[in-house]
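Give me a 3D structure for the following:
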Amino acid sequence: MKDRQRKTSPRPSVADFLAEAIFSGRYQPGDFVPKEVDLCEQFAINRSAVRSDLRQLVDVGIIERISGHGSKVREYAEWNILDPQVTDWMTRYATPNPRIQQEILSFRLDVEPYVAMTAAKRATARDLVAIEEAFEGMGQNLHGDDGQDGRLHSDFDVAFHVAIFKATHNIVWAQLSHILRPSIYMLIETSNVSASDPEESLERHRQLMECIRARQPREAFLAAQAVLKGTADALGIEPGDSALGRQLTFN
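The predicted structure follows:
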């Protein structure tokens, strides 16, 4: 029986090991990861298995193979950040990496205010119910003595933002919300843990919801910016070169 269990036990994943090291920032763009022979010895697996796992990272643009030198981490701009495997690794491993957090936050600051503005123009009654239900879930799980309430609060927070994406009634935005969900969750979960005043964060979300409900595109845009600025403050990171603070003209 033990022999059978040993034969069916999954081998260690070199891809996951390296993804954790890269996404957490232990290996930076430009760094070389361990050589194949060293990974074979470390994980007690053959070279073809190591190469297969390295190929997973190559295929999504995270590393590149350089003949005679090994495998090097590519620049963040080269990563296929919307690949489901990459977003999964990001959710699991990127929390300690402020550079990746900043990149995701900058993207959200450039995109989500426009999404909120569009939702304020197009949201149906059903969309508004979905946004409100997610908001109510956030409020009901704002405080708690264990991690369960915190997890539920983050789940409803993500659902709130996804509902706004869907309220645009644009198939690209709606699909993008599903792809971005893991990376959005990563920022939300981390910022909710570190937020100094969760009631203020909840109030910013309420104001965004009310702007969408009242069909106020300009105010929804600014309210979405305020929500994301609160996320940036909670994470203690600069948002980077984004739409935050720009003076815009609304029709």
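
Please count neighbours and contacts with C-alpha atoms only from this point.
OK.

what helix or strand does residue 72 sit in?
Residue 72 belongs to strand 70-73 when assigned by DSSP states H and E.

For that strand, which outside residues touch it?
22, 27-36, 62-66 (CA atoms under 8 Å, 6 or more residues apart in numbering).

how about the closest residue to residue 27 other than its chain neighbours, secondary structure?
Nearest residue to residue 27, sequence neighbours excluded (CA to CA, 6 or more residues apart in numbering): residue 21, at 5.9 Å. Under DSSP: H, G, I helix; E, B strand; the rest coil, the three-state class of residue 21 is helix.

Equivalent analysis for residue 239, please.
coil.

doesn't residue 230 make contact with it?
No: the pair residue 239 / residue 230 is not scored as a contact, 10.6 Å apart, by CA atoms under 8 Å.

And the two? Which one has more around it.
Using other CA atoms under 10 Å as the criterion, residue 239 and residue 230 rank with residue 239 on top: 23 against 19.

quick one: the more buried one and residue 134, what's the gap?
Applying CA to CA, to the nearest Å, one obtains 25 Å for the distance of residue 239 from residue 134.

same thing with residue 230?
Distance check for residue 230 against residue 134: by CA to CA, it reads 19 Å.

Likewise for residue 215?
As judged by CA to CA, residue 215 and residue 134 stand 19 Å apart.

Looking at the two, which is more packed in?
A count of neighbours by other CA under 10 Å puts residue 134 above the other of residue 215 and residue 134, at 22 against 17.

Would you mind pulling the contact partners of the helix or strand containing the more buried one?
Assigned by DSSP H and E, residue 134 belongs to helix 125-140. With CA under 8 Å, 6+ apart as the test, helix 125-140 has contacts from 152-154, 156-157, 159-161, 163-164, 166-167, 202, 205-206, 209, 213.

Check stretch 213-225 too.
109, 112-121, 123, 128, 204-205, 207-209, 211-212, 244, 250.

Show me just the buried residues among the residues you listed.
Applying 16 or more other CA atoms under 10 Å to the contacts of stretch 213-225, the neighbour count classes 109, 112-121, 123, 128, 204-205, 207-209, 211-212, 244 as buried.

quick one: buried residues of stretch 142-161?
In stretch 142-161, residues buried by neighbour count (16+ other CA under 10 Å) are 142, 149-161.

Please generate a structure for the following sequence too, so the two can be compared:
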Amino acid sequence: MPSDARPGFPFAEKRDPSPMLGVAVVDALVDAIVSGAVQPGDLLPPEGPLSDQFGVSRTVIRESVKRIEEKGLVTIARGRGTSVRPTSSWNILDQVVLTSLIKHDDSLGVLDELSVVRAQLESVMAADTAQQRSDVQLKELGEHLQRMREALHDEAVFRAADIAFHETVMSSSGNRLAESIARILFDRALESTRYHGVDPSDNFQVTLDEHEAIFAAIAAREATKAQESMNRHILDAWQRRRLPTQKARGL
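Sure thing, here's the model as predicted:
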């Protein structure tokens, strides 16, 4: 049964109005639901208590609740209130929802799943790129790879070249849907310190070697090898830096 809505629900302390508070209200509501502070089936407090708690008008609250409904987190039923939906209904690719999932992912289970999905998508795109890449695209990949070779002792430059290499593989594939989803996953992951984890001492050299293998397969137009090399690289790279004290669990 849904729990009773009540003032002082665990969203945020009462705050003063701000021009960006509508965004903050959405973020706080999403965080409360994703973190489990508010469970599926629970009712959100009415507009009045939420308005007092956030220090905004009822109109701002109403619009904010509509935004989280669009993300699949709640159902608004006239006369019955706003209830939290099960996790299976959430739009996990939504920027705010995915960011919050990663933020509250103490077990790293979400990042484990993200890495698997990203590896599947990017490996397919690597195969497509191997089959249809142009000389210009291959040259661009080679330039990113050369920057990685020259920056083994410059973390910022190495990481930038690494990301550029992956972006070029994706854009060269021509698979716009896979590219869009993979970019969403990658961008949200990069925002998390948990995703960066801890690099082993030889991580950059190993990472470079893995990119060399991907590049060689694409250059030789060997689609299967390019797919296998990309999939192995993404999964192995995550396991190398994954925090060892954490245990994975599902969503």
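
Fetch the TM-score of the aligned pair.
The TM-score (TM-score structural alignment, normalised by the length of the first structure) is 0.71; 222 aligned residues with a CA RMSD of 3.4 Å.

quick one: what's aligned to residue 222 of the second structure in the first structure?
In the first structure, residue 222 of the second structure lines up with residue 216, judged by TM-score structural alignment.

likewise residue 163 of the second structure?
Match for residue 163 of the second structure (TM-score structural alignment): residue 158.

so its match sits right up against residue 189, yeah?
No: counting by CA under 8 Å, residue 158 of the first structure sits too far from residue 189 to count as a contact (9.1 Å).

coming back round to it: quickly check the buried residues of stretch 142-161 of the first structure for the two that are furthest apart.
Greatest spacing in these, by CA to CA: 149 and 161 (18.6 Å).

Please report how far the aligned partner of residue 117 of the second structure in the first structure lies from residue 34 of the first structure.
Structural correspondence for residue 117 of the second structure with respect to the first structure (TM-score structural alignment): residue 107. In this view, residue 107 of the first structure and residue 34 of the first structure are 31 Å apart by CA to CA.

where along the stretch 1-150 of the second structure do the helices fall?
In the stretch 1-150 of the second structure, the helices defined using DSSP state H, counting those that start in this stretch lie at 21-34, 47-54, 58-70, 95-103, 109-132, 135-150.

right, and those - which one's nearest residue 183 of the second structure?
helix 109-132 (8.7 Å).

How far off centre is the closest one?
14 Å (CA atoms, centre = their mean, to the nearest Å).

same question, stretch 203-223 of the first structure
Centroid separation for stretch 203-223 of the first structure versus its chain: 23 Å, with CA atoms, centre = their mean.

swap in stretch 19-30 of the first structure?
16 Å.

next one: stretch 167-177 of the second structure
The answer for stretch 167-177 of the second structure is 18 Å, by CA atoms, centre = their mean.

ok, residues contacting that stretch?
122, 125-129, 132-133, 137, 140-141, 179.

coming back round to it: for residue 29 of the first structure, see how far away the residue nearest to residue 27 of the first structure is.
To residue 29 of the first structure, residue 21 of the first structure is 12 Å away according to CA to CA.

Pull up the overlap in contacts between these two.
When CA under 8 Å, 6+ apart defines a contact, no residue borders residue 21 of the first structure and residue 29 alike.

So which residue is smack in the middle of the second structure?
residue 188 (3.1 Å; CA atoms, centre = their mean).

Excluding sequence neighbours, find me the nearest residue to that residue.
residue 99 (5.9 Å).

How many residues are close by that neighbour?
If you count neighbours by other CA under 10 Å, residue 99 of the second structure ends up with 23.

for residue 105 of the second structure, same thing?
With other CA under 10 Å as criterion, residue 105 of the second structure counts 19.

So what's the residue count around the closest residue to it other than its chain neighbours?
Spatial nearest neighbour of residue 105 of the second structure, chain neighbours left out: residue 111 (7.7 Å); criterion: CA to CA, 6+ apart. Residue 111 of the second structure has 24 neighbouring residues, counting by other CA under 10 Å.

sec struct for the residue nearest to the centre of the second structure, please.
Residue 188 of the second structure is classified as helix under three-state DSSP.

and the gap between it and residue 231 of the second structure?
Residue 188 of the second structure is 19 Å from residue 231 of the second structure, by CA to CA.

ditto for residue 49 of the second structure
Applying CA to CA, the value for residue 49 of the second structure to residue 231 of the second structure is 49 Å.

Neighbour count for the two, which is higher?
Neighbours per residue, other CA under 10 Å: of residue 49 of the second structure and residue 231, the larger number sits with residue 231, 23 against 18.

Can you find the partner of that one in the first structure?
Superposed on the first structure with TM-score structural alignment, residue 231 of the second structure falls opposite residue 225.

With residue 89 of the second structure instead?
For residue 89 of the second structure, the residue aligned by TM-score structural alignment is residue 78.

Any chance of a markdown table for the buried residues of stretch 142-161 of the first structure, columns distance to residue 14 of the first structure and secondary structure?
Formatted as a markdown table, those follow (distance: CA to CA, whole Å; DSSP: H, G, I helix; E, B strand; the rest coil):
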| residue | distance to residue 14 of the first structure | secondary structure |
| --- | --- | --- |
| 142 | 38 | coil |
| 149 | 34 | helix |
| 150 | 32 | helix |
| 151 | 29 | helix |
| 152 | 32 | helix |
| 153 | 34 | helix |
| 154 | 30 | helix |
| 155 | 30 | helix |
| 156 | 34 | helix |
| 157 | 33 | helix |
| 158 | 31 | helix |
| 159 | 33 | helix |
| 160 | 36 | helix |
| 161 | 34 | helix |
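
Dump these into a markdown table; add distance to residue 45 of the first structure as well.
Putting these into a markdown table (distance: CA to CA, whole Å) gives the following:
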| residue | distance to residue 45 of the first structure |
| --- | --- |
| 142 | 47 |
| 149 | 42 |
| 150 | 40 |
| 151 | 37 |
| 152 | 40 |
| 153 | 42 |
| 154 | 39 |
| 155 | 38 |
| 156 | 42 |
| 157 | 42 |
| 158 | 39 |
| 159 | 41 |
| 160 | 45 |
| 161 | 43 |
